[in-house]
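Asks: model this:
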Amino acid sequence: MKIAITGTTGLVGRWIAAAARDAGHEVTALSRPAYTLGDAPDLTGHDALIHAAFRHAPGRYRGGEGDDPQGFIRDNLDGSLRLFAAARDSGVARVLFLSSRAVHDGHPDGTLLTDDMPVLPTSLYGEVKAQAEVALADMATPDFLTASLRPTGVFGPGLPQKWAPLIRDFLAGRAVPSRAATEVHGADLAEAALLVLGDPGMSKAYNVSDLTLDHHDLLSGVAAITGSHHQPPMREDARMLRVLDCARLHALGWAPQGLERLHRDLPQIIAESREG
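Replies: Model (predicted):
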């Protein structure tokens, strides 16, 4: 396929672009400065669009609007809708949108979040993602297939390294918080995106999550690699986490390898954390 991908220099888009090229697809990278979120490019000749770009304050997704909520909505919601319409009008047959598990933040602690559960966002970030999901789904026809991915936290090597502040604080002997969270490796997310894009029945939303990872276990691994004698924080009670059920992806044969990839990549993640 010839696939246009937005956000190819971002935390998620870079993984998807690399996986698509490795799979033999022709990739058109829609990234700054040539492409700005909100543009309506001519995508004639493309088979698919994956929209992974998102404007937000550095390092922040929830709360990523900073002091400009209207600009945040204009760029991320209105801009996405213009992009979806441009893809449809250019004859693109498939569009995949990178949404977020933030669309489910309002559900009670401990809820198992299924693929078809009604959305309940509590942040502007989650609301914008949810509204873009709905608008894209409403555009779908037999000749214009659409779907959304709802990934949890994404990890893996590469800069900016999201665990850098945590790892630097730990290695410096500073106090670090106890926390458990759901995670998915960027390579596993990319594999999910390509599976959905190739699904003849692609539609609606697909949850994307793999590991429940505790700071205790992550930093114990950091200590083992670096020889640090600092003690990791106590384990958090993970029973109240809202965990994503990924039944639709697993039905497509998705088999994430997050734990193996974490063990393989942790030395590089540590090195990047020390650098930046």
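
Asks: Only C-alpha atoms from now on, for both contacts and neighbour counts.
Replies: Noted.

Asks: Would you map the helices across the stretch 101-250 of the chain?
Replies: Taking DSSP state H, counting those that start in this stretch as the criterion, the stretch 101-250 of the chain contains helices spanning 124-139, 164-171, 186-197, 215-226, 247-251.

Asks: Tell me the buried residues in the first one?
Replies: Going by neighbour count (16 or more other Cα atoms under 10 Å), the buried part of helix 124-139 is 124-133, 136-137.

Asks: go on, stretch 232-252?
Replies: For stretch 232-252, a neighbour-count test (16+ other Cα under 10 Å) marks 232-233, 236, 238, 241-246, 248-249 as buried.

Asks: of all the buried residues of helix 124-139, which comes closest to Gly201?
Replies: The nearest member of the buried residues of helix 124-139 to Gly201, counting by Cα to Cα, is Ala137 at 13.2 Å.

Asks: could you measure the closest one against Leu259, distance?
Replies: 33 Å (Cα to Cα, to the nearest Å).

Asks: Another for comparison:
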Amino acid sequence: MMRVLVSGASGIVGRFVVEHFLAHGHEVVAGVRAGTSAPPVLQPSFSRPTFSRATFSRQVETVPLSLDPAAAAPDFGGIDAFVHAAFQHVPGRYRGGEGDDPEGFRRANLEGSLALFAAARKAGVRRCVFLSSRAVYGRPPDGELLTEESEPAPESLYGRVKWETEQALATMDGEDFVTASVRATGVYGLLPGLPHKWENLARDYLSGRPIADRVGTEIHGDDLAAAILLLLTADAALVAGRAFNASDLLTSRHEILSELQQATTCIHPLPDPADPSGFARMDTTRLRSLGWTPGGPERLRADIASLADRLATGDARSPATD
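Replies: Next up is the predicted model:
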């Protein structure tokens, strides 16, 4: 069993990480924004759930955590591993998340992250995984297969900050502080208390509004959390200082809404399918070689069915803006 500090624990990816680690018997310390109250426990109930961005399935210890590089670091004493999923951005935006303060965005997400890494290493934390992004690749040529050896060419400040943080963390890798970065694509999945990324899309479709198709790569949040746990427990020699692509499906709004149509028997027409052949896929051979197996189309299908159930009972909400 590990004792793991997860930054950004009340965010969507952070929540998936916390829940996955708890389910696999690890002790979790949830790093939340300074001033955030302790996350409540989600209690089983036959009534509709009360939505809270910081609801966990069981009680976990919380610590205040700031991305201000001048702020005091959280207490990493007794922590075996650090998962850094926190990210400061304009609500609802990652690319373009700097808003009108690019310097503050860089300071928080690059310098603040490096300060946390340094504090973790100094405290004796043995393993560290950083949540990076597909955005480090920028806009690759049509149809290119993105491997970890592909040259990063970020076009957004978001992508550049993720890439620079990856590079800086890799220089800190050593026998006593094993590091890795996971380049995640779009993350979907249903969690109690948090919105689903496709809730607004689903509402628009069910209301008969016209929708244009769009293609993209996706990964279920639990599969991403499984990849992160694997990087913390795999042989250090296979992980140390490396980046790992994390993606599962090349999908589209047409496919997603087709699943929703079947789950709801909605009669509205689907959007005309876009051509997916020009979209750059992410190669995940490096991660799969460690034993990672994502859920594939079956998990997507089950997730959309669960989303349909939530919409039918009125337990939906707008996507989060944090």
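
Asks: Widest-spaced pair of the buried residues of stretch 232-252 of the first structure?
Replies: Most distant of those, by Cα to Cα, are Pro232 and Arg248, 35.8 Å apart.

Asks: what's the counterpart of His24 of the second structure in the first structure?
Replies: When the first structure is aligned by TM-score structural alignment, His24 of the second structure is paired with Ala23.

Asks: Quick one: neighbours of its match, just the number.
Replies: 12 (other Cα atoms under 10 Å).

Asks: quick one: it from Arg264 of the first structure, how far?
Replies: Counting by Cα to Cα - Ala23 of the first structure and Arg264 of the first structure are separated by 22 Å.

Asks: same check, this time on Thr44 of the first structure
Replies: Here Thr44 of the first structure is placed at a distance of 40 Å from Arg264 of the first structure (Cα to Cα).

Asks: Also Gly153 of the first structure?
Replies: From Gly153 of the first structure to Arg264 of the first structure the distance is 18 Å (Cα to Cα).

Asks: and the two? which has more neighbours close in?
Replies: Gly153 (19 against 12).

Asks: Which residues are in contact with the equivalent of that one over in the second structure?
Replies: Gly153 of the first structure maps onto Gly186 in the second structure, with residues paired by TM-score structural alignment. Listed by Cα atoms under 8 Å, 6 or more residues apart in numbering, the contact partners of Gly186 of the second structure are 216-219, 247.

Asks: Then Arg286 of the second structure?
Replies: Counted by Cα under 8 Å, 6+ apart, Arg286 of the second structure has contacts 244-245.

Asks: Translate it into the numbering of the first structure.
Replies: Arg286 of the second structure maps onto Arg248 in the first structure, by TM-score structural alignment.

Asks: which residues in the stretch 1-150 of the first structure form strands?
Replies: 2-6, 26-30, 48-51, 94-98, 112-113, 145-151 (DSSP state E, counting those that start in this stretch).

Asks: how far apart are the second one and its match in the second structure?
Replies: I take that to be strand 26-30 of the first structure. For strand 26-30 of the first structure, the mean deviation from the second structure after alignment is 0.8 Å (mean Cα distance after the TM-score superposition for the first structure).

Asks: for the third one, same thing?
Replies: Once the two are superposed, strand 48-51 of the first structure sits an average of 0.4 Å from its aligned residues in the second structure (mean Cα distance after the TM-score superposition for the first structure).

Asks: okay, and that strand goes to which residues in the second structure?
Replies: Counting by TM-score structural alignment, strand 48-51 of the first structure corresponds to 81-84 in the second structure.
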